[in-house]
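**Q** mind folding the following:
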Amino acid sequence: MDTPSGAPKPPRSPFDDEDADLVLRSSDGVDFWVYKTILAKASPVFKDMFTLPEAHTERQIVKLDEDAGTLEPLLRLVCPVQRPKFASLRQLRPVLAAAEKYMMPFVATGLVDTLRTFIESDPLDVYAIAYSYQMRDVVVVAARQLLKDPRLASPRSPPPEFDTIPARALHEISEYLRRCARAAVDAVEDWRWMVRENEAHAVYVPKRGGVVDQTKAWVWLVCTDAHKHENTPEIEVFGPALLAYNPPRWWWDYIDRLRRELAIKPLGHLATDPSNIGLSVKKAASCSTCAQSALRELVEYGQMLSKRIDAATAEVCALMTVSIAQ
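**A** From the prediction side, this is the model:
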């Protein structure tokens, strides 16, 4: 049966129990029959709203500002009924706002895992929402996701939370991305590990003089094809002795491409990108010293470097200080 224009709509399952003693009426006229005891336990705001009905057979009616689309999932999170499912952040936002309004912090806590499901598709929005509701762990995970494309941190249409969260939230995410990019590039430019921190390709330097053993060194460090070194930078490694190297152009091309990519996306897996490795190995094929082992060693090097890059950005993440508004 149709409801007369302007009249409240009948309650719908599961908020239609006959013995319920309270009616919450949404802004669009939908009634939710609920229990005062449950609502009073869940929210001090609701508790203060309640008054005794004039007669035992009457239900108290409380009109709310939220529409039915917001109230139903909120009540499903409060009452012992099936939990709601959220298809988008657009559905989640008003529920979080209502929970904050009615002083139900456990609702936001209970929605953390739901919010995490949107990190991959909407990292900046999740970052802004999590920052608003002091979900530090989610803030950090969302920031990590933004590393995959830092340009997402400067969208044409920023999240609505950017109108209310402190300016430092924007500064922190920009600074985080900048530091991660710097840490990733620094990891590439730390030449010491190629010589000293790697057993498979370590260079042995006697403590009291003697001949430096470079038989295990990376092929590009001991390349003897002189014309491949024209106009290439030198590498100096300080340790028990000063070691100087002049890697060939094909290796520097790999490093230069990687540095440019990491400045935009500081992700370790870029070090193992087949297209980047392939371009350099193709050039190495003309080098009499490097041709035979360039592919094998550059793949191995990329795998090791990938871990170092991710470890460097993870350290930045661990040190990330998010000053969530109190």
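**Q** only C-alpha atoms for contact and neighbour calcs from this point on.
**A** Fine.
**Q** separation between the residue lying closest to residue 229 once chain neighbours are set aside and residue 280?
**A** Excluding the flanking residues, the one nearest residue 229 by CA to CA, 6 or more residues apart in numbering is residue 248, at 4.7 Å. The gap separating residue 248 from residue 280 is 10 Å, by CA to CA, to the nearest Å.
**Q** neighbour count winner among the two?
**A** Using other CA atoms under 10 Å as the criterion, residue 248 and residue 280 rank with residue 248 on top: 28 against 21.
**Q** surely the more buried one and residue 222 touch.
**A** No: the criterion here is CA atoms under 8 Å, and residue 248 misses it with residue 222 at 9.5 Å.
**Q** buried ones in the lengthiest helix in the chain?
**A** Assignment by DSSP state H gives helix 294-318 as the longest helix of the chain. Of all the residues in helix 294-318, those buried under the rule 16 or more other CA atoms under 10 Å are 294-295, 297-299, 301-306, 308-313, 316-317.
**Q** repeat that for stretch 171-189.
**A** Those would be 172-173, 176-185, 187-188, for stretch 171-189 by 16+ other CA under 10 Å.
**Q** again with stretch 95-104
**A** Neighbour count says stretch 95-104 has 95, 96, 97, 98, 99, 100, 104 buried, by 16+ other CA under 10 Å.
**Q** alongside the first, I'd like the structure of this one:
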Amino acid sequence: MRAARKYDMEAVQRHLADELVKFAEQEPLRVFAVAFDLELYEICRKAAKLSLRKAICQSERVPLELGSLPSPVFYQLMRYRTRCTEAAQEVLTNLRWVLTQILGRKGNKIVTRLRHDYVQVSYEWPALWIWFRCTSCLPHCDKLVPFSGAAEHTPRMWWKEYVDRVWYALEGRPVGSVSGEMNIFEPSIRRAVTCTVCAPDAYKDLKEFSEQLASRIDKAVSMVGQPVNVYSSK
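**A** Below is the predicted model:
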């Protein structure tokens, strides 16, 4: 790459940059380090975002390419990862949207009635997820109260365990796709189908919920700033 720059071989530079990008999905940290060394900062940012899909320190061996990375840059990269994790987990920390913003669910409607100068809010039962409709299997102890005036809804334990697994998975990989991974998804389905009330709708509802959750997580992470401020790193 440096030789191509020295002799103004732009076509070769573009080709080498394209080849480097191809490796970013499998080896994002290595590509990040190489791209930073070559001052390919746009590739740096892409590699940093792709690195969120992989847990840090999966390998026992330190990638050799990281040896050339300045400590302040590596620190920025780790801070970026921390901010992304916090943003992703916040989606699950504040679950009001689970009741108030159910996207695309048939029959979903918030009914408001004025009674003595206040608004009473209620939900159509067909619009609620099965883990709220069911009152048969083991409940979770917490009640979700989306806002003042709304009825309390206690979710089933199998759903809360699913949410907890997603939350912990985001510690290592703050990306929405973890919400649909089988080791996260399947244990709750296995538990849900033991309940005669939950069984018919558990898979469908949890699948739909996991997709909406993934979208929200990815949107939250996308709002985090640039992975690395290259100008403050020089």
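**Q** let's have the buried residues of stretch 95-104 of the first structure in a markdown table, adding distance to residue 204 of the first structure.
**A** Output for these, formatted as a markdown table (distance: CA to CA, whole Å):
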| residue | distance to residue 204 of the first structure |
| --- | --- |
| 95 | 63 |
| 96 | 60 |
| 97 | 63 |
| 98 | 66 |
| 99 | 64 |
| 100 | 63 |
| 104 | 63 |
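**Q** sorry, back to before: out of the buried residues of stretch 171-189 of the first structure, who's nearest residue 119 of the first structure?
**A** residue 173 (14.8 Å; CA to CA).
**Q** and the closest one, what's its match in the second structure?
**A** Matched to the second structure by TM-score structural alignment, residue 173 of the first structure sits across from residue 77.
**Q** just how off-centre is stretch 255-274 of the first structure within its chain?
**A** Relative to its parent chain, stretch 255-274 of the first structure has a centroid offset of 19 Å by CA atoms, centre = their mean, to the nearest Å.
**Q** so where is that stretch in the second structure?
**A** So stretch 255-274 of the first structure sits over residues 163-182 in the second structure, by TM-score structural alignment.
**Q** residue 13 of the second structure contacts residue 5, doesn't it?
**A** Yes: Residue 13 of the second structure lies in contact with residue 5 (CA under 8 Å); the separation is 7.0 Å.
**Q** what's the closest non-adjacent residue to residue 172 of the second structure?
**A** residue 55 is the one closest to residue 172 of the second structure (CA to CA, 6+ apart), at 4.9 Å.
**Q** aligned counterpart of that neighbour in the first structure, please.
**A** Per TM-score structural alignment, residue 55 of the second structure is aligned with residue 150.
**Q** and that match, how close does it get to residue 319 of the first structure?
**A** 19 Å.
**Q** ok, residue 209 of the first structure next?
**A** 41 Å.
**Q** for the strand or helix carrying the match of residue 173 of the first structure, packing partners?
**A** Here residue 77 of the second structure, judged by DSSP states H and E, is contained in helix 71-93. Applying 3 or more CA pairs under 8 Å, 6 or more residues apart in numbering; DSSP states H and E, one finds that helix 71-93 of the second structure contacts helix 157-172, helix 199-222.
**Q** between that helix and helix 157-172, how many degrees?
**A** 170 degrees (axes from the mean of the first three to the mean of the last three CA atoms, to 10 degrees).
**Q** contacts only, for residue 108 of the first structure.
**A** Counting by CA atoms under 8 Å, 6 or more residues apart in numbering, residue 108 of the first structure touches 96, 99, 100, 133.
**Q** the second structure: which residue goes with the last one?
**A** Alignment of residue 133 of the first structure against the second structure is given by TM-score structural alignment, with residue 38 as its counterpart.
**Q** please state the offset of stretch 236-244 of the first structure from the chain centre?
**A** 39 Å.
**Q** got a list of contacts for it?
**A** Here stretch 236-244 of the first structure makes contact (CA under 8 Å, 6+ apart) with 191, 192, 195, 205, 206, 207, 234, 235, 245.
**Q** can you tell me how far the third one is from residue 222 of the first structure?
**A** Put plainly, it is residue 195 of the first structure. 12 Å.
**Q** next: residue 319 of the first structure.
**A** 38 Å.
**Q** got it, and residue 233 of the first structure?
**A** Taken as CA to CA, the span from residue 233 of the first structure to residue 222 of the first structure is 15 Å.
**Q** residues contacting the match of residue 173 of the first structure?
**A** 48, 227, 228.
**Q** please apply the same query to residue 148 of the first structure.
**A** 265, 266, 267.
**Q** any idea which element it lies in?
**A** With DSSP H and E as the test, residue 148 of the first structure turns up in no helix or strand.
**Q** just give the nearest non-adjacent residue to the corresponding residue of the first structure for residue 64 of the second structure, would you?
**A** In the first structure, residue 64 of the second structure lines up with residue 159, judged by TM-score structural alignment. Among residues not flanking residue 159 of the first structure along the chain, residue 125 sits closest, at 5.4 Å (CA to CA, 6+ apart).
**Q** how close does the one you found sit to residue 324 of the first structure?
**A** 16 Å.
**Q** repeat for residue 135 of the first structure
**A** Counting by CA to CA - residue 135 of the first structure and residue 324 of the first structure are separated by 8 Å.
**Q** again, but for residue 302 of the first structure
**A** Here the criterion is CA to CA. By it, residue 302 of the first structure lies 37 Å from residue 324 of the first structure.
**Q** just to revisit the earlier point, who's more crowded, residue 233 and residue 222 of the first structure?
**A** Neighbours were counted for residue 233 of the first structure and for residue 222 using other CA under 10 Å; residue 222 has more, 17 against 13.
**Q** residues touching that one, list them.
**A** 214, 245, 247.
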